[in-house]
Structures are given as structure tokens and as C-alpha cells.
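Asker: Predicted coordinates and the sequence they were generated for:
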Amino acid sequence: MTRRIAVLTAGVVLLVLFGLVGTTLPVPYVAQVPGPTFNTLGEFEGEPIISIEGRERNDVEGNLNLTTVGVSRGGLSLVQAVVGWFDDEVSIVPEEAVYPPDRTEEETRRANREAFLTSEQAAQTVALGRLGYPVKVVVQGLADDSPSEGALEEGDALEAVDGVPTPDSEALTEVLQSIPGGSSVTVSYTRLDEPGTATVTTRAAEDRPGSLLGVTILEQPSAPFDVDIQVEDVGGPSAGLMLTLGILDLVGEEDLTEGAVIAGTGTMDTDGNVGPIGGIPLKMVAAEEIGAELFLVPAGNCAEAAAAPDPGFPLARVATLDDALRALDDFTAGRTPPLC
């Protein structure tokens, strides 16, 4: 065997070895890909994503799709990571950016789910406030072994305790501080626009004087109907904007889409501000796959969205709920909304 052949043979062997290692060697990265989209005006697994109890939902057509990002399960190989870096529809990110090292994977999923539930609350607060419903102290849930079990329900607006009005959480706390634990009190409430009363035997508070009802509360607009949002396996706060728009379309006075397919993303705070999110290019790909005609982009993501491959639809720049509503109004009227 000549020296040249020996060198070539050794080189081929090394290339094969490196190729084998590259397909099996794990790297601390994960792949993010376009995730499923959910039409907030439609259904998921046969059930409405936004259900309304106490009134009929508006008969609307069109789509208001919230967009998501999927994450690969299991570690990537070196070859998979390199291939993903050159794919416009894949984002390779450090594993710790998705799964923080100080949390287990289950803890991360739980935190993301809690963030989604918080975005639901913000969406309801902003949408119902936009429609002019008054702010009241509303029951969000009952504690374990709550003394209010069977008497009060999630969604009840607390009007008074023993005849003392409770227009806000401070007033409710003040009246409960004056009542010893174990006392029987009459709670006046409104449920689906119907007034009612309940008798509750309070429990002694541990961190302050007086007693408690064993409920979690939130000051938010109270409507004569209940809104319930059901989207499983979606985490994070980025659905806030599209959930808000979905509620407005289903119980408001205007058809926001007029049959068009609208997609978007963005957090929503209780003041109606739209915040930036991660994975905007991948969410645009997901929107393109469902035939979106307009995409609502948080203002803080506009530079990144504009730099991504052209998705074939306008990218409306929105910093607030008002911006989003104006963009939809412009689009349905045939005008061009403010773009990224």
C-alpha cells in the first residue's frame, strides 16, 4: 500500500467516525419549531376554546388564531443541531433557555401553564373592561377545605358581607378583620347577573386579625355571563392578545374579522398593553401554513419579524389593544394598517 493510499484510507475512516459521532453525540441545545395554532373563535377537540355561560355567543365567522412554538423532546445530536441552524423553520437555542437548570422539566411546564392561566385572567379583565362592565371583587377560586365550599362559586361578584358593601378588596379585608373566626356571616353576591346570598362560617385568619372566607379574589370587571377558556398543553403568556380579541368578538358589538383569517401573538397586561414574545419568526411560519391574511405583531418584535423571510401577509404593528382593534378595522375596511 502506498503512502498516499494509506493517508486517503485513514482520512475516509476518520470522516466516517466523525459522521457516526456527530449523529449520536448529544449537544446542550433544543430545536424550536412552528407549533399548532388555535382559533379563539372556534373549537379544540370538539369544545369551544372560549365558552360563554349566561348568554349566547355572537355568531361570527373568520379566525383569530393564537400561534405557538413547539420544542423538540430529547437532546439533539451535533448533526441535527448543525442542520437546524441552516433551516429557516427551525430555531436552535440553548437548552437552558427553554428548561432553566434550576427547575425540573415538569416544574418548567407547570410555570409555563401558570403563565398561560394568568394571561387568560388578563384577557378577560381587559376585554370586559373594554365593554364597560363595572369592576368588582370577583371570586377566582376556593381554597382547599374552604368554608365557602358549596356556598360561593368561581365568578361570583362579592357585593357585601353582613350588609357591609365590599366594592374592592380593601373593603372586603377590612370587614373580615372585624369578624372573629368561626362566625356565621351572610355574603351577598351576584352570579350571572342574578343576586343571591350565602351563609358562610368563617375561618380564623393566620396572618392578620379576624377571619377569612377561604376564597381567592381579583378586582376585575364583572359581566352578567361567565367566560371560560380551554386550551390544553399551551404554556406561556403570549396568547393574551388573541384571547382578548376572541372574547371581544364573541360578546362585543362588532365583528372584528368579517370572515378573514387573522393570526397573531403578544402578551396582554391589565392596562391593555401588548408585550413582546419569543419565537416570532416560527409563529409567522405557523400563520402562513393556515392561510393567514394578517398577522398582529407586538411592537417590541417588529424588527425581528421584518427581518424574517416574507410570509406573504402584512405584519401589523401593535403596542396596545387599541392598536390591534384599529389594525383589524383598517384591514377589514380595505385600508393598510400601520406595519412593522
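Answerer: That came through, no problem. Residues are numbered from 1 along each chain as shown.
Asker: hey, let's count contacts and neighbours off CA atoms from now on
Answerer: Will do.
Asker: How about the secondary structure of P281?
Answerer: Remark: P281 carries the secondary structure label helix [criterion: DSSP: H, G, I helix; E, B strand; the rest coil].
Asker: neighbours around it, how many?
Answerer: Neighbour count of P281, defined by other Cα atoms under 10 Å: 25.
Asker: cool, and R208?
Answerer: 11.
Asker: Was I right to think it contacts I179?
Answerer: No: in this structure, R208 sits apart from I179 without contact. The criterion is Cα atoms under 8 Å, and the distance is 11.5 Å.
Asker: Show me what the longest helix belonging to the chain is packed against.
Answerer: In the chain, ranked by residue count with DSSP state H as the criterion, the top helix is helix 105-130. Based on contacts counted as 3 or more Cα pairs under 8 Å, 6 or more residues apart in numbering; DSSP states H and E, the elements that helix 105-130 packs against are strand 215-221, helix 240-251, strand 267-268.
Asker: Pasting the second one now:
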Amino acid sequence: MPRRTATMLASTLMLIALLCAGVLTPVPYAAMSPGPTVNTLGDHAGEPVLQISGHRTYATSGHLNMTTVRVTSADYRMNLVEAVYGWLAHDDKIVPHDTLYPDGKTEEQSTQENAEEFSQSQESAKVAALKKLDVPVKSWVIVSTVIKGSPAEGRLHAGDVIKSVDGTTVRQPSDVAKLVTKHKPGQDVVFTVVPAKEQAAAEKQHTTATKTENVTIRTTTSKDTGARRAIVGISAGTDHTFPFSIDIKLADVGGPSAGLMFALGIYDKLTPGSLTGGTFVAGTGTIDDDGTVGPIGGIEMKTVGAREKGAQYFLTPADNCAAAAKDTPSGLTLVKVKTIGDALGALKDIRDGHTADLPKCTVKG
């Protein structure tokens, strides 16, 4: 066999061997790519995304699209070839597996957590929009979750309204932990609660629940990485009663990042005229009850997905601006927002044609 032919054959076999090794070699990475984008003012899967009853609504136009990121599953093991391809691909992002699934989080745990965050973001979006419209919303502190095997299991239940702890009135979720940790592990703490069933029945009849129960729970010692402290094994959250029905119909989506766009969609439907002036606006960002917009993950993927669908403007959380501005898709204007008020002001500039006045994102933030 001629030397040149032998050399080429050896090189080919070596390349094949390297490719096989790359395919068979798992690496501790995961992939992120642009996910679906949905117009909160429109329909999805055959029904309106935002469904409001019991209050007058108005016609809307244009787009207020929420955006998503598609990620590989927790149990997917990427190989070296896929990782290299992802690093070279412009629209994908390869990140350490632990970035998406820290502490060995399973797919089931991640899905549950995302569902809870998505549900909370919907509630906060409703509250933020109605507060901006000066529509009163009733709020109270509830038991959000009960840890399995904790002292609170079987004593307190998700949805119980926490009126007081040791006789001290609870006004916000953080009050609960502060009052419990005043105890030493092993001491008793007394919760005064409205049982979840009583609260649900009262809400259904549009009345106020008055039946309360005192529940005594013996505290135990925390087992996390923080300072040793007394706990009972619950997390507290906030629930609300709205003066009319607002339903958000969007399946197979998780996480808190659609909060801002849901709030804007609700606001648009409850006010005359069009917030967008008929333009295609997309965006992202968490939102709290007071309308503060927070940062999200995967901003680069979301701007790409929005532009591919035709977005002209992208409402961007201020803390994500620097990352987003490093690689802005052509034809997309990144608009910096910190609150729902900022977003509404930017939308007014867009529909009035005053785009030079928009607070734009830069690589410096």
C-alpha cells in the first residue's frame, strides 16, 4: 500500500475513532435554545390566553408576547460532539448542567418548582396590573408548602390562612419565619389559622372566613447550610381575592419570567385603546405584587426567539440589559424596564412614535 494512501487511511480511522469517542463521552453540560413565544393578547391552543369576566374589557391590537427558553431535561446526558456543536451554534447556549439543575435536582422536582413559580407569577401579574389601575385587591398570608416529614406535616396544610403566630398578627410572609425563629429548637409555637377549606368556602360565597383554629407545633432544628435555627417545616406565601375573574390559560410553560407580559396584557384588556398601537412588542421579566420587574435567565435565547417571530421591541429587565445588548438580534430594539410603570411609559412612546425617547439597553446596562 502506498505510503500516502496508508497515511490517509490512518488519519480517517483516527478521525472516526475520535468522533466515536466524542459521541460516547458524556459531558456535564446542558443546552438552552429559543423556545415558543406567545401573544398574551391573543389565543393559544384554541382559546384566549387571558380570560376576564365580571368586568368590562376592551379590544386590543398588536402583540405583547411572553417568551420562553427550551432546555434539555435533567436526566439528559449530553455528549462531547453535541457540546461542541452547541458552542459553535449561534442560537444555542451550552451551560454547566448544575446551572439548570443544582444539587442534583430531578426532572420531576424541576417541573414542580417551575409550575409553582409560574402560578405565583400569574397571581403577582394580576395584583400588579390591578394595583396600577387602582382596583382594590384583598391579600393575606397563607401556608404555601409543607415539607414532608416535618413537624408541621398533618398539622398545617397548604392554603391555610396564617392570622398570627404566638398571638402576634402576621402581615406578610416574612413575618412567619421571624416569629418562629425567635424560639429555640424543641420549643412550641402556636399558629392561629383559618383552615384552607373554610377559606375556600368563604371565597366561593364572597364572604370573609371567621372560623379560626389554634395549632401548636413543636419546633425542630434546621438542617440546611445556614445557621442552626428553629423551624416547623413550612414556607409562607401570599394569596389574593380579586373583585372579578382573571384566568390565564397557558399550558406547558413554567417559571416566573412571564409575569411582566401577563400584567401588561391584563392592563391592556382592562383599559380602552391599544397599549402597543398595533406594533409587535415582546418581553420578559418577573414581577412582584408592587410591579417591580426582576431579572430572568436565558435572555439571549429569548431575544432571538422574539425577533424570529417578528418582534420589533423587547421589554428587558434592567438587570438583564448588559447581557442582552452584547448580541442583540438585528432589527430588535431592547427597552430597559424596572417597573410596570416603566413598561407602560415605554409602550406609550412606541405607540406615539417617540422611539428616540425609549430607555434602551446598552452593554453597560
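Answerer: Structure's in. What do you need? Since we're looking at a predicted model, the values are computed, not measured.
Asker: And the TM-score between them?
Answerer: Taking TM-score structural alignment, normalised by the length of the first structure as the basis, the two superposed chains have a TM-score of 0.77; 305 aligned residues with a Cα RMSD of 3.8 Å.
Asker: want to throw the helices and strands packed on helix 105-130 of the first structure into CSV with mean neighbour count and distance to E289 of the first structure?
Answerer: Below are those laid out as CSV (neighbours: other Cα atoms under 10 Å; distance: least, Cα to Cα, whole Å):
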stretch, mean neighbour count, distance to E289 of the first structure
strand 215-221, 19, 36
helix 240-251, 26, 18
strand 267-268, 27, 22
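Asker: Of these, which is nearest L325 of the first structure?
Answerer: The closest of these to L325 of the first structure is helix 240-251. By Cα to Cα, the value is 8.1 Å.
Asker: just how off-centre is the helix or strand following the closest one within its chain?
Answerer: Using DSSP states H and E, the helix or strand that directly follows helix 240-251 of the first structure along the chain is strand 261-264. Its chain's C-alpha centre and that of strand 261-264 of the first structure lie 15 Å apart, by Cα atoms, centre = their mean, to the nearest Å.
Asker: Which part of the second structure matches strand 261-264 of the first structure?
Answerer: Structural correspondence for strand 261-264 of the first structure: residues 280-283 of the second structure, per TM-score structural alignment.
Asker: that older thread, relative to the second structure, which residues correspond to the longest helix of the first structure?
Answerer: Per TM-score structural alignment, the counterpart of helix 105-130 of the first structure in the second structure is residues 107-132.
Asker: check the fit of that stretch onto the first structure and give the mean distance.
Answerer: Superposing on the first structure places stretch 107-132 of the second structure at an average distance of 1.1 Å from its equivalents, by mean Cα distance after the TM-score superposition for the first structure.
Asker: Identify the residue spatially nearest to the alignment partner in the first structure of T333 of the second structure, adjacent ones excluded.
Answerer: In the first structure, the position corresponding to T333 of the second structure is occupied by P314, as judged by TM-score structural alignment. The spatial neighbour of P314 of the first structure that comes closest, neighbours along the chain excluded (Cα to Cα, 6 or more residues apart in numbering), is L294 at 5.3 Å.
Asker: neighbours around that neighbour, how many?
Answerer: Summarising burial for L294 of the first structure: neighbours were counted as other Cα under 10 Å, giving 24.
Asker: what does R130 of the first structure give?
Answerer: Residue crowding around R130 of the first structure was assessed by other Cα under 10 Å; the count is 16.
Asker: go on, the one 3 residues further on?
Answerer: Neighbour count for Y133 of the first structure, taken as other Cα under 10 Å: 15.
Asker: need the contact list for the closest residue to it other than its chain neighbours.
Answerer: Nearest non-adjacent residue to Y133 of the first structure, counting by Cα to Cα, 6+ apart: P221, 5.3 Å away. Residues touching P221 of the first structure, when contacts are defined by Cα atoms under 8 Å, 6 or more residues apart in numbering, comprise T125, L128, G129, G132, Y133, P134, V135, K136.
Asker: Show me which of those are buried.
Answerer: T125, L128, G129, V135, K136 (16 or more other Cα atoms under 10 Å).
Asker: Let me know the distance separating the second one from V137 of the first structure.
Answerer: Separation of L128 of the first structure from V137 of the first structure (Cα to Cα, to the nearest Å) stands at 14 Å.
Asker: got it, and E154 of the first structure?
Answerer: Note on E154 of the first structure: its distance to V137 of the first structure, by Cα to Cα, is 11 Å.
Asker: what's the longest strand in the second structure?
Answerer: Secondary structure of the second structure per DSSP state E: the longest strand is strand 29-39.
Asker: Now it on the first structure. Mean distance?
Answerer: Relative to the first structure, and after both are superposed, strand 29-39 of the second structure has an average distance of 0.9 Å to its aligned residues, where the measure is mean Cα distance after the TM-score superposition for the first structure.
Asker: The helix or strand hosting R70 of the second structure packs against which elements?
Answerer: Counting by DSSP H and E, the element that carries R70 of the second structure is strand 63-71. Here strand 63-71 of the second structure touches strand 29-39, helix 259-269, strand 280-283, helix 299-308, going by 3+ Cα pairs under 8 Å, 6+ apart.
Asker: what angle sits between the first one and helix 299-308?
Answerer: Orientation of strand 29-39 of the second structure against helix 299-308 (axes from the mean of the first three to the mean of the last three Cα atoms, to 10 degrees) gives an angle of 40 degrees.
Asker: Check which element follows strand 29-39 of the second structure along the chain.
Answerer: Following the chain from strand 29-39 of the second structure toward its C-terminal end, the next helix or strand by DSSP H and E is strand 43-44.
Asker: ok, and what's touching that next one?
Answerer: Here strand 43-44 of the second structure makes contact (Cα under 8 Å, 6+ apart) with V38, V49, K249, L250.
Asker: quick one: the next helix or strand along the chain from it to the first structure mean distance?
Answerer: Beyond strand 43-44 of the second structure in the direction of the C-terminus, DSSP H and E gives the next helix or strand as strand 47-48. Strand 47-48 of the second structure differs from its equivalent in the first structure by a mean of 2.0 Å after superposition (mean Cα distance after the TM-score superposition for the first structure).
Asker: Would you mind giving the secondary structure of D87 of the first structure?
Answerer: Classification of D87 of the first structure into helix, strand or coil gives coil, according to three-state DSSP.
Asker: What does it correspond to in the second structure?
Answerer: For D87 of the first structure, the aligned position in the second structure is occupied by A89, per TM-score structural alignment.
Asker: any idea how far V137 of the first structure is from T270 of the first structure?
Answerer: Distance check for V137 of the first structure against T270 of the first structure: by Cα to Cα, it reads 15 Å.
Asker: can you check E56 of the first structure too?
Answerer: E56 of the first structure sits 26 Å away from T270 of the first structure, going by Cα to Cα.
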